Every structure is written in C-alpha cells, then in structure tokens.
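# The following block contains a protein sequence and its predicted model.
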Amino acid sequence: MTGIEPETRIEQRRRPPSLRQWLMPEVPGNRLLGWLGPLAVTLLAGVLRFWNLGKPRAVIFDETYYAKDAYALLKFGYEHNTVKDADKLLLQHPQNLNIFSDGGSFIAHPPAGKWIIAIGEWLFGMTPFGWRFSAALIGTLSVLILARVARRMTRSTLLGMAAGLLLALDGMHLVTSRTAILDVFVMFWILAAFACIVIDRDVSRARLARKIAERGDHDGFGPFVMHWWLIPAGLCLGTATATKWTGLYYIAAFGALTLIWSIGARRAAGVQRPYAGALALEALPAFLSVAVLSVITYVAWWSGWIFNAGGWGRGRVASNPVTAFFQAMPRLWDYHKQMWHFHTTLTVKHDYQSWPWNWLVLKRPVAFYYTQPSGCGASTCSREVLDIGTPAIWWVSIVTMLVLAAWWLVHRDWRAGVTLLGFLTGWVPWFYYGLNHRTMFLFYATPMLPFMVLSIVLVIGLIIGPATALPARRVFGAAITGAYVLTVLANFYYLYPVLAGQVLTYDSWHARMWFGSWI
C-alpha cells in the first residue's frame, strides 16, 4: 500500500495529459446551471423542429412507407398492404379513413421506429403533424442527451451547451427530425446507449475505487463491480437495432468497449491481474446486459407480428401465448432471411443515391420534397425540403476527427477514442455495401452525427485551453470559438428555407444550391 486513495491512484495512472485536463473545469456547485444550459438549448431545438411541423401538408419522401406502416401497426399490430392512391386519400380524409387492403405487407425494416411514429398518430391523428410528431420529439430530446453527455465527458457546461447547439443547428438533423422516417430514431437510441455507457464508466470506476479502499483488494482479480447502467444501454441498443439493423454494429462496438474500459479501470486501480479479473468478473454480466438484453428487446418489438395472425408469412396463431411465441420463431427467422436478401441485393439506381466516401463532403443530398408553387412574387417559385447537413459542421468535422485521431494516438485519451469509435462504427461498415453498389443515401449517416459534433466540441476545448493557460490564449481561443459558432448559425439560417420547405423565388432557391450535385 502506498497510502494513496484508490480513486487518486486511478487518476495518477492515466496516460498524461488527459483531454479533461485541457478543458474548462466545472465550477463547484454548478449542477443547476448544468441542467438549465442544456435545457435552454433543447428548447431552441424544439422550437425549430415543431414550428410549422405539419407543413408541407404532403406525404414526403419515405413517409409514404413509414407513416402508413405505423398506422397499420396501430390497427393490426403488423404492417399491412394499402389501397391505390393511399397518399392522396390520407390528406383528403385523414381521420376516419381505412387506407388498407387485405393482407400483410413485406417490410424491409423492423417495427420499433414505426411503433414510435404510431404514438404521434395515436395522439394527433393520421395527419402530417401526427406522423411527424414523434420524430420531432425524439430529435429534440437527442439535443438534450448530447448536451448532457458532452458536459459529462468534458466537465464543462459551456462545452455541453455548445454540443447541443451544434446538433440543433445541423440541417440533416433538423430535416430527419421533421420527417416520419426511421434514421433519427436509430440515432437517438444509439446516442442514448452511448450516454449510458459513459455514465457507467464514471460510476463503475468510482465503485471499484471505493471497494478497493474498503477491502484493500489489490491481489488476484480484484472486487466484483456490477455495471447497472449497461442494462438501459442494452435496452437502447436493442431498440436501435429493432428500428434499423445499423444498431448491430454498435452492439458489437460498445460491448467490446465496456470490457476494455473494465480492464483499464482495474489496471489503473493497481489490481494484480486486471485482464483476468475483468474477463472473469465483468465479461459475462456485460455480455448479458448489452448483447443478450439487446436480442430480447429486439424480439419484444416484434410482439405485434408474433401474436397476431395476418402478418407477412405469419400464418395461424395459437391461442396459448407461449405456444404462439415458439410457433412464430421459425417463421420470424424466415422473414429475416427475406429481409437480409432485400438489403444485400438492393442495387436499384436512384437519383439521390450517394456513397459513404462522399457523405462527409455532402456531395449528394436528398430532395425529400420539391414543388414549384405560386405566391412568391416572382414568375417561378420553388419550395423544397432538402436533406443536407450544415456544411460548417460537416466539413469542419473532417478536420476535427483527424485531430482527435492524432490526439488519441499520442495520448490515448478515452474521450478522443470513444468519439472516433462511435463515428467509425456508423461509417465504415457502409463501405462494404458501397463497394457492392448497394443503394444508399446521405441520411444513412445520421447515427454518425452526434460523434461528429462531439469531435468539434472536444477540439474547441483544446483551442480554448486549460484554466491555467495564459489569459491571452483563452481569450483568443474563446474568440475563435465564438466566431465559429456564429458561422454555423449564419450557415444554418441561410439554408433554413430549403430545410423547412419554405416558398422562395427560384433565384433565391438556386442561390442556396452551391453545387450542381445539390440539385
């Protein structure tokens, strides 16, 4: 024993300097501000997402699938075929309309995201506001989660607010939060799982330090530590996967990350056999919490299809629920093989398809909606909902990701490492499908977006410098940061009319199309 408290020893054994040491320290007793600041940013995000949410009053882009599938889940418990011209009928008779024909419909994605869309339809009816409500709410809440998790990672309320503000001002986040498609839900549940594992890291390390302080258990494997926050993380990851299978990559990445963190905590605490201790005492509970619970959650979201006859390939349903469940499993497996075949052979050309190596430069955004109405005071008017990220965020994130990669290689700072992991997990797998010419779109990058914002915020912390830096440096860093945030705000403000479907003159619309590939 050295006489040093275990928590202090954990800090001392880190590879110096940690990124946290470079960031602005948290002011003691600042917990209230730590909530009020992120809530203020979240309020701004909510206003931007809910303002005129029911406009355009149309079924835009893939709402033609997901809004109707969600409504079918409410009525039948499974996706259902629709009648001809269902889009027009929805807008003409939104409240008391049966838009469905006989028979279950084959769907390409699991039902969780559509169940969440259905909540808005249940509350507000089968209207554009109703089917977009849940996406707007989830998008708004994701701003709060990112602001809080960034604050936890940096111990800075200001940097946490900056993270939330940047996410609130991103164009693609705004558009996917105002459209009844699935990607904002995938992003939300992955971000929520990420927040849970970051909290678990802090809590479990503190618990390990306390146990060692109480027992002096440095020999052997060290004490057992239960990671309670991994349970909600597993629920979130299961729900992300039950929205789109993209969540599978994060189950693997975050599951491995928790084990690596457990080993690192035991090493830092001076446990004699940290690798064996983490594998023997923490690997199985973490696997059950993250992987097994994710699978259980995933299957639970299929309950409507499992316990109701009529779904695609479901067939007869036994009256006993236990029998019905086991009867459904082979058919559900067959259904998943059909879904897998669809996803791996989808090579139909689309006017707005793009490849993952083009996403960060925003080469090919997606026009969700475009018309040429009247009423703008010019001979030709344009009204568009363009799914595109804010360039001042996306283009800068290319640089900040490279900075974090260098920072992690030199200093092994966990914040840089986990941000890179979250970003690469959402990006790299798509390269395989891109090389095989699988049809894909820019909004598939939505789960990467919170990690892109985190990379910018962490680099902002490096620019501002530590509290012990010379005042001139901190003033200079704050000036650069302020100028950047104002640039993002101006960029977002300029693009806002084509993000929110406002009517513009053709010339004003065309001025916002900076590149020919944006049209």
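Now that the structure is in, tell me what you want to look at.
# all contacts plus neighbour counts: C-alpha atoms, from now on.
OK.
# give me the number of residues near residue 211?
Counted with other C-alpha atoms under 10 Å, residues neighbouring residue 211 total 17.
# Is it correct that it is in contact with residue 222?
No: between residue 211 and residue 222 there is no contact under C-alpha atoms under 8 Å: 9.1 Å.
# by contact count, what packs against the helix or strand harbouring residue 152?
Counting by DSSP states H and E, the element that carries residue 152 is helix 128-154. When contacts are defined as 3 or more C-alpha pairs under 8 Å, 6 or more residues apart in numbering; DSSP states H and E, helix 128-154 sits against helix 19-22, helix 31-50, helix 112-124, helix 157-168, helix 171-177, helix 183-215, helix 449-464.
# How far does the third one sit from its chain's centre?
Yep, that's helix 112-124 we're talking about. 18 Å (C-alpha atoms, centre = their mean, to the nearest Å).
# residues making contact with it?
The contact list for helix 112-124, computed with C-alpha atoms under 8 Å, 6 or more residues apart in numbering, reads 66-67, 69-71, 73-74, 127, 130-135, 180, 182, 185-186, 239-240, 242-243, 301-302.
# if you set the cut-off to 7 Å instead, what comes out?
Contact with helix 112-124 is made by 66, 69-71, 73-74, 130-131, 133-135, 180, 182, 185, 239, 242-243, 301, as judged by C-alpha atoms under 7 Å, 6 or more residues apart in numbering.
# Against that first model, consider the following:
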Amino acid sequence: MGPVLVALFAGALRFWHLGSPRNLVFDETYYAKDAWSLLRLGYEGTWPDRKIADPQILADPQVIPLSDTGAFVAHPPMGKWVMALGEWGFGLTPFGWRFMTAVLGTLSVLMLCRTGRRLFRSTALGCLAGALMAVDGLHHVMSRTALLDLVVMFFVLAAFGSLLIDRDHARARLAAALPVGEDGRARPDALTGDRAGTGLRPWRLAAGLFLGLAAATKWNGLYFLAFFMVLTLLWDVGARRVAGARRPYLAVLRKDLGRSVLSVLPVAAVTYLMTWTGWFLSDNGYARHWADGRGGTWSWIPAPLRSLWHYEYGVYQFNVGLHSFHKYESNPWSWLVLGRPVLFDYESVPAGRDGCGATADCSQAILALGTPLLWWSACGALLYLLYRWALRRDWRAGAVLCAVGAGYLPWFLYQDRTIFSFYAVVFVPYLCLAVAMMLGALLGPRGASEKRRMWGAVPAGALVLLIAWNFIYLFPVYTGQTIPYADWYARMWFDTWI
C-alpha cells in the first residue's frame, strides 16, 4: 500500500488543472500536432505555419488543414503514439495531449517505489525515493507537458526495474543449483559456478522491449541500451564469482551472453521497427518510397528498410548539426546544479484581470526547474555513491551510477549542439534513489541502537521536509498560477533562472 499511496499523491499533483494553460507550451506545438497526425494518418503529416495553426487548434481543432504530405520530423514516432492515446480519448485539447504524460509520470512514481524497494530491500527507502520524485519540480512539469523526454524516462525506468528482477531470479537459480553443506546452507562450487544455467530470462527480454521503446521515442534511449547491457554482464560475472566459478568471465561468455546481449538487442531492434508500422503502411510518409527502383550495393535489402535508413540518416544529420542559438539552451555541466532551467511559458497579467489583484501586475509562468534542495542534495549523494561503489564494492551504488551516467554523460559529447536542461528528467529517478540511499545510510543499519537511529533520523527527516517545503514554495511557477510579479521574482533565486 505504501507505493500505491505515494503514487496517488503524485497523480493528484500531476492531474490538478492539467488542461491549464490552454495554450501550447514550448515544443508542444510540434509533438501535440504530430501525435494528432499519427492518429489520423499513421505518420506525421504537414501542418500550416505553427504561428497560424496554434490559435486555430484552440479555436476548433477539428478544422485545422492537416495535409497528408509527409513531414520531416526530428524524432522517432513512439512518444507521439503515446500522446495520441490521450488525444484519441479526449481530443486535440490541452488535457488530451497532456493526459498520457501525466499517466506515465504518475506510474513512474509507483515503479520507482517498487524499484527502490527491490534495490534496497526496504519498503521505507523505496517509498522515500518515490516520494522525492513526486515532489521534484522538473518531473512534475514534464509530467504535465506533452514533450518526449518524460516518455523516455518511463520506458528506461521500466527497463531498469526489469533488469533488477532478472538479476534476482538468475541469482536465485544459481543458488538453487549449488550443493548444500552439512549446515544446510549452499556453498560455492567451481563446477556449478562454471556450468550451471540460469534458465529462461523473460525479464531481460522485457528490458529489451522497453529499451527499444525508449530509443523509438528519442535516440538517447540507445545510450541506456549500451550502458545497461554492460551493467547486466557485470552482474552476471559477479553472480558466477559468488557461486564459485574459477573463470567467471568465461562462464558468462559461455552460459549467459546469449541470454543477455544477443537476446536483448534483437528484441530492442524489432521493437524499434514495429513503432514505424504506420509509416511502413503509408504511401505518403516522408521518404517512404525513396528506395523504390534504386539499385546499388544494398539493393538486396527490402526497399522500405532502405528508405527508413535514408530518412533516419537525414534525422541524424539534422540532430548533430543543430547549432542555432536558443535563449534557454545550457551546457550539461550546469544541469545538476540547476544553472539554466527552461522557461516553458510566461504571461504577464495586468492588475485587476484574470485573478490578479488590483494593486500590482501579476505573472503566470511554467519553469522546468528541478526542486533545488533535492538536486543539490543529489550532488552530495552521487559523491557518496561513488565512494560506496569504488571503495566498498556496493553493487546498488554502481547500478544507480550507471543509470545516471547513461542519461547524463553522453550529452557532454554534444556541448556545441543546442541542448536543454530538461533533458535531465530521464535520470531524475536515479537521483532520487541516490538521495534515498544516502538518507538510509544516515539513518543507520537495522541493528543500530535507538540513539544512533534518532541522531540519524533528525537530519534525514529535516532534509526531506525542507525538500517538500521547497517544492511547495515553487509550486506556483511549476503550474502557471497567477501570482504577483514580486512573488514570481522572489522565486527566481538566480539571474540565470529568468
């Protein structure tokens, strides 16, 4: 019940006035329309100039002149298919195009509670990690906005949880195969460690499915595929070593590699291609028939696949060459300390109008900003996890660091590209796990004395309460509420937040 209650709390926050603001926020002007196009055509069609189309959407979305001419788009279709489910149920309305991100944001809190419980073997720490994400400002804003990054985060978190389950099941099978000593306990055995199988591993295949869906939403999901495959191989090596294998790496190569990389990659690849079904079945999708009638070295590959490859290569060229200046772009060095958040929406409200008082002008703003005290605490928590992993060989710390690294480090390869700090939402769950693990260490082990527990509970509880207060204080600028300009400005703690 603990994880369910935390998820219900998160859902109440995310669905509260979800249809506000009524206008398209930031890049919703692309994804909300593309999702509607997928629903109508099966592929991304062509819209009028967005400055003309946006007011039309708000006036009457049913009469917008959507052309069936295929449009070049910068990201694969899966995330937009997810948004299309909300639009199918509620129409091309603000609530409709944000509905599914709010659902996934809520479910991700539930998944993080359960993932943390499995990782730490503690319901309290699992629920704490979920509660921290429930009150993270960036996760909250992205859950209420029709952008792709929250969808990537959801699928990646599902993959991470699946791999944790697979780890537990595989180790349990190895332990069951070990000989039992006179004391009734399993003991390491070289022959068993080298040769025992771990059976079918459906949860690893499920991870491949989720990672394929993540990559089919945005390509940065591919980095998680690479990082997580290395992580699971190292988990297999560790399990073989504990079981007594004399050559654990060779044992993994013989017994586990086929059920790891060689099983997950095809599942991810097929999943990725399946998300393009609407494009494959169309005649007017962008570059759909580019390869028809073309010869050459690769002519033995079916023309639709070659056409998709040509299209995807163009998308790659576009993404790596995106260097146009944007006011809210930021360098990844500043992300963890919240150096440059993105202002998704801002409107000045004259005094006496739209809920603004009669004495001073007001502001309505949506700022994609993580809860500062949570993120700054996470910086310290990551250092603690580095210590636990490097010097204490704590596999839990290594798992969390791997996930953070997969979502964060690759962006340093693209520092010259136009990138934004809200991309960091993909590793927010693991920052929350890091803080929960640090607070668990502060509380002390289960067998600690009552006095030790008390001295740990006071600072840990104080930090959690301060993080919650910080979220409440900034809540108006996460949800676009009308507040006096002076109150909005007081919440802009640094000039770079404006």
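Thanks, I have it. Keep in mind the model is a prediction, meaning the values are calculated, not measured.
# what's the TM-score here?
Overlay of the two chains. TM-score (TM-score structural alignment, normalised by the length of the second structure): 0.93; 476 aligned residues with a C-alpha RMSD of 1.7 Å.
# So which bits of the helix holding residue 152 of the first structure are buried?
Within helix 128-154 of the first structure, the residues scored as buried using 16 or more other C-alpha atoms under 10 Å are 128-154.
# mind checking the end-to-end distance for stretch 57-74 of the second structure?
22 Å (C-alpha to C-alpha, to the nearest Å).
# Give me the buried stretch members for that stretch, please.
57, 61, 66, 68, 69, 70, 71, 72, 73.
# so what's residue 158 of the second structure up against?
residue 210.
# Tell me which residue of the first structure lines up with it.
In the first structure, residue 158 of the second structure lines up with residue 192, judged by TM-score structural alignment.
# And for residue 437 of the second structure?
Checking TM-score structural alignment: residue 437 of the second structure goes with residue 458.
# Quick check: the gap between that match and residue 421 of the first structure.
15 Å.
# Can you show me the strands along the second structure?
342-349, 362-368, 482-484 (DSSP state E).
# wait, which of these is closest to residue 47 of the second structure?
Nearest to residue 47 of the second structure, of all the strands of the second structure, is strand 342-349, at 22.0 Å by C-alpha to C-alpha.
# what angle separates that closest one from strand 362-368?
Interaxial angle, strand 342-349 of the second structure versus strand 362-368 (axes from the mean of the first three to the mean of the last three C-alpha atoms, to 10 degrees): 170 degrees.
# sorry, back to before: just put the helices and strands packed on helix 128-154 of the first structure in CSV and tack on distance to residue 359 of the first structure.
As requested, those are exported to CSV (distance: least, C-alpha to C-alpha, whole Å):
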stretch, distance to residue 359 of the first structure
helix 19-22, 28
helix 31-50, 23
helix 112-124, 23
helix 157-168, 17
helix 171-177, 12
helix 183-215, 15
helix 449-464, 11
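# Any idea which of those gets closest to residue 501 of the first structure?
Taking these one by one with C-alpha to C-alpha, helix 171-177 is closest: 9.7 Å.
# mean distance, the closest one to its aligned residues in the second structure?
Once the two models are superposed, helix 171-177 of the first structure sits on average 0.3 Å from its counterpart in the second structure (mean C-alpha distance after the TM-score superposition for the first structure).
# what range in the second structure matches that helix?
Aligned using TM-score structural alignment, helix 171-177 of the first structure spans residues 137-143 in the second structure.
# The second structure: which residue goes with residue 364 of the first structure?
Using TM-score structural alignment, residue 364 of the first structure pairs with residue 340 in the second structure.
# For burial, what's the neighbour tally of its match?
24.
# what's the distance between it and residue 397 of the second structure?
Residue 340 of the second structure is 28 Å from residue 397 of the second structure, where distance means C-alpha to C-alpha.
# list the contacts for the alignment partner in the first structure of residue 28 of the second structure?
When the first structure is aligned by TM-score structural alignment, residue 28 of the second structure is paired with residue 63. When contacts are counted by C-alpha under 7 Å, 6+ apart, residue 63 of the first structure touches 180, 181.
# Residue 124 is in contact with residue 114 of the second structure, correct?
No: judged on C-alpha atoms under 7 Å, residue 114 of the second structure makes no contact with residue 124 at a distance of 10.4 Å.
# Quick one: residues in contact with stretch 45-60 of the first structure.
87, 128, 129, 136, 140, 168, 174, 177, 178, 368, 369, 501.
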